[in-house]
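1. okay, predicted coordinates and the sequence, questions at the end:
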Amino acid sequence: MSIDLDEFRKEIPAINNYIYLNHAAISPTPVFALLEALGYLYGVSSRGSVHVNRVEENDFLEMRQRVASFIGAEASEVSFIPNTSFGINMIIHGLNLGKGDVVLTNNLEFPATVYPLYKLRERGVEVKLLRVEPGSIDETMSENIDERVRLVVVSHVSFNTGARIDIKKIKERAKKVGALLLVDAIQSAGALKLDVKETEVDFLLAGGYKWLMSPQGSGFMYVRKGLLKDPPFYGWKTSSTFMKFDSESFELETGPRRFEIGTIDVSANLAMSKIAEKLTPERERIERRVLDLSAHTVDEAEDMNFEVVTPKHRRAGITVVRTENPKGVAEKLLQKKIVVSPRGNGIRISTHFYNTEDEVSEALKAIKSCLS
């Protein structure tokens, strides 16, 4: 790949201390992105509002363009959010759902994707939580999309099984009944190539601190042009006249800033947009490398007689192997300087494109050693 693997690894200080296979939790920030964030903070330290005003010229247009290119969107469709929970709440409360409407999701979702939906029950909205299997999430959800369903909420990649969902298939069914599709891409943005126009998703959002390797507090939200013109919550930046600083002057902002109701974390999102810019030309190669590494992980785990939870034909960057006492195993691995996560009944190994096959092998051998 054009991004030299050895050179990129030099940007990740964490690998000098650990075998780091925990990108589905939090990724270490590359030095070049860290410097982008620090450069902004130093500018504020040395020049105060002079620097802030320069960076905020054109309403963060350059940052939006970087992220938009990364997901195949237009800059006017990209807003910055502090986390996925914020974005999901902004979307679901802006859709004017009511009694008789159904929101469809599933039991393998991360709580941040599901918990906000429960608030809709106060309006009489039915939250239908399907029980699904990792290898057939999209089929089960598609089969349950009927005329009452107004919104389908699903993760692109399952956090606790590693299963990749065919969101295009779900959208095709949703489109037939006029339902909208909200995709949580926090476990795929940065690992898989995303194209919102190709998949025709209506909403897509992600925090930046996982596969996008950005600081916590960074994140983006895509809202398809024409949707949610009037956001459910207002703040001082929701007005197109916000720079008048006049509480009696309000005109609804029509651009993506309408969802950024207050001051965003500029340094964190600068870092995220810089990473998006660097990864965009390499999206296909990065996806191929991520898939190759997870395939290697599955194969080697099976060769070592582990039960693999992740369906190989549905994998992304996450591989979950079933173990006894996963929390205890993860703690023992950390003592060996191997970073993974216990999830459910197994150990979650999440390999990014810069990891190596040797790192995977060492981790699996260490898990085997802990169990024996």
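-> Cool, the structure landed.
2. from here on, just use CA atoms for contacts and neighbour counts.
-> Fine.
3. can you tell me how far R121 is from V154?
-> 18 Å (Cα to Cα, to the nearest Å).
4. list the contacts for V103?
-> When contacts are counted by Cα atoms under 8 Å, 6 or more residues apart in numbering, V103 touches 117, 125-128, 149-153.
5. now do the strands in the stretch 251-372 of the chain.
-> Here the stretch 251-372 of the chain has its strands, by DSSP state E, counting those that start in this stretch, at 307-308, 318-322, 338-339, 341-343, 346-350.
6. how about the stretch 101-250 of the chain?
-> 102-106, 126-130, 149-155, 180-184, 203-207, 219-223.
7. nearest to Y18 among these would be which one?
-> Nearest to Y18 among the strands of the stretch 101-250 of the chain is strand 203-207 (23.7 Å), distances taken as Cα to Cα.
8. got another one to weigh against that:
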Amino acid sequence: MQNLRKKFPVLNQCIYANTASAGLLSEDLMEWRQGHDLDYLIGGSDMKNKGFAHMPEIKKTVGRFFGCQPEHVALVPNFSLGLNLLLEGLSKDKTVLLLENDYPSVNWPFETRNFKREYVTIDANLEEQIHGKVKSGNIDVLALSLVQWVNGVRIDLDFLKQLKKDFPNLIIIADGTQFLGMEPFHFEDSGIDILGASAYKWLLAGYGNGFYLVKEGVMDQFELKGIGNGSVNNDASQRNNISFCKYLEPGHLDSFNFGSLEFALNFLDEIGLEHIQTHLNKLSKKAMDTFNGMGLLESFVLERKQHSTIFNIKGDKALFQKLAAEEVVVSPRGGGIRLSFHFYNTEEEIDAIAKLLKR
């Protein structure tokens, strides 16, 4: 992983512990983007038309990378827009189970549409709480982030798979924005029915691109209403023959943004998600041991059997400003300071942060 750091020049200027806010732009992707816009400059509409025609290939790349059939992939600008389009087609008589203090783009769309809702707290017994609520028989939909944006708590994917087996009528909708890109993931083998994500964080694809993966068995639970010329690929004769995922693509799909997504996925594929996972596991353990030893972590985080590489440590605005002054890039979140590490981070950087905190 050390050689890969050279592709991210910002790492020469700071300790970047902020991928949970924004993943870094690589030199390779920047060069691809420059080439794309140069082609647009000299090719105009001809070049853009070729870009539109390439979208099915991008869906194949997304599907291959995440274990999903290409026709069950929808390309969206971001997770939030996709979820709002989906919920316009979901019956309001559904009762939804949400996590307290989950990412606003997960909870708010259900809340503003006045779905019947129940909540569980994010703690050491998160999975047991979810199972108990679903077992009560009143829950139709479970919607949650796979990794929590404030403190890095991650849901047990094996638990979700078993939950779906135990309650096959439960619709499980997940936000993978803070998870996808950390380790191998196969959608069809998971317990998740609908998985959406923005790709500017751990997938390192820049802003303006994301996707939804949808299992066929859940499609009849929605009557989607989003529609436009993009839904029929500029062919008005297909007005009454629109597939599920094309209702999530009512407008044009930008070749710059979704081409960036394709490039980023191929880049991660070359590195190997297994290698990324191994490195991130080391960083997670290192950070857990280091910050726990300093008494900086919430106690319930230590009780969970698995954690991501996102950590929220005790600290105020003054500490945040001191870290910033020392060229450590982090985010104030949830009353503390959030640090997040990707494959371009090192154990030595965690030691350096700990040294600054001790000072």
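-> That came through fine. Please read all numbers here as calculations on a predicted model, not as lab measurements.
9. could I get the TM-score for this pair?
-> Superposed pair, TM-score by TM-score structural alignment, normalised by the length of the second structure: 0.91. Supporting alignment: 352 aligned residues with a Cα RMSD of 2.1 Å.
10. nearest to T140 of the first structure, out of the strands of the stretch 101-250 of the first structure?
-> Among the strands of the stretch 101-250 of the first structure, strand 126-130 sits nearest to T140 of the first structure (Cα to Cα), with 8.0 Å.
11. list the buried ones in that closest one?
-> Buried residues in strand 126-130 of the first structure, counting neighbours by 16 or more other Cα atoms under 10 Å, are found at 126-128.
12. so which bit of the second structure is that strand matched to?
-> On the second structure, the counterpart of strand 126-130 of the first structure by TM-score structural alignment is residues 116-120.
13. the matching stretch vs the first structure, average offset?
-> For stretch 116-120 of the second structure, the mean deviation from the first structure after alignment is 1.5 Å (mean Cα distance after the TM-score superposition for the first structure).
14. gap between that stretch and the chain center?
-> Computed by Cα atoms, centre = their mean, to the nearest Å, the chain-centroid distance of stretch 116-120 of the second structure equals 22 Å.
15. can you tell me what sits against that stretch?
-> With Cα under 8 Å, 6+ apart, stretch 116-120 of the second structure has contacts from 92-100, 111, 126, 129-130.
16. again, 6 Å this time
-> Applying Cα atoms under 6 Å, 6 or more residues apart in numbering, the contact partners of stretch 116-120 of the second structure are 95-100.
17. now these: which count as buried?
-> For those, a burial check counting by 16+ other Cα under 10 Å picks out 95-99.
18. which one of these sits closest to D166 of the second structure?
-> Closest to D166 of the second structure, out of all of those and judged by Cα to Cα, is L97, at 16.2 Å.
19. give the equivalent position in the first structure for the closest one.
-> Match for L97 of the second structure (TM-score structural alignment): L104.
20. what's the spacing between that match and S155 of the first structure?
-> From L104 of the first structure to S155 of the first structure the distance is 12 Å (Cα to Cα).
21. L181 of the first structure now?
-> Applying Cα to Cα to L181 of the first structure and S155 of the first structure gives a distance of 11 Å.
22. the more surrounded of these two?
-> For L181 of the first structure versus S155, neighbours defined as other Cα atoms under 10 Å are more numerous around S155 (26 against 23).
23. aligned to the more buried one, what sits in the second structure?
-> That one, S155 of the first structure, aligns with S145 by TM-score structural alignment.
24. again, but for G48 of the first structure
-> Per TM-score structural alignment, G48 of the first structure is aligned with G44.
25. before we move on, what about I367 of the first structure?
-> By TM-score structural alignment, I367 of the first structure lines up with L357.
26. and what of G262 of the first structure?
-> By TM-score structural alignment, G262 of the first structure lines up with G251.
27. so S350 of the first structure is in contact with Y20, correct?
-> No: the pair S350 of the first structure / Y20 is not scored as a contact, 8.7 Å apart, by Cα atoms under 6 Å.
28. these two: which is more packed in?
-> S350 (30 against 25).
29. which residues touch that one?
-> Taking Cα under 6 Å, 6+ apart as the test, what S350 of the first structure contacts is 21-24, 317-318.
30. redo the residues you listed as TSV? Include distance to R54 of the first structure and neighbour count.
-> Below are the contacts of S350 of the first structure laid out as TSV (distance: Cα to Cα, whole Å; neighbours: other Cα atoms under 10 Å):
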residue	distance to R54 of the first structure	neighbour count
L21	38	25
N22	36	21
H23	33	25
A24	34	24
G317	38	31
I318	40	34
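31. reformat those into TSV and put distance to K274 of the first structure next to each item.
-> Listed next are the contacts of S350 of the first structure as TSV, based on distance: Cα to Cα, whole Å:
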residue	distance to K274 of the first structure
L21	23
N22	22
H23	18
A24	20
G317	22
I318	24
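32. closest to I92 of the first structure among those residues?
-> A24 (24.8 Å).
33. tell me the contacts of the aligned partner of that closest one in the second structure?
-> By TM-score structural alignment, A24 of the first structure lines up with A20 in the second structure. By Cα under 6 Å, 6+ apart, the contact set of A20 of the second structure is S340.
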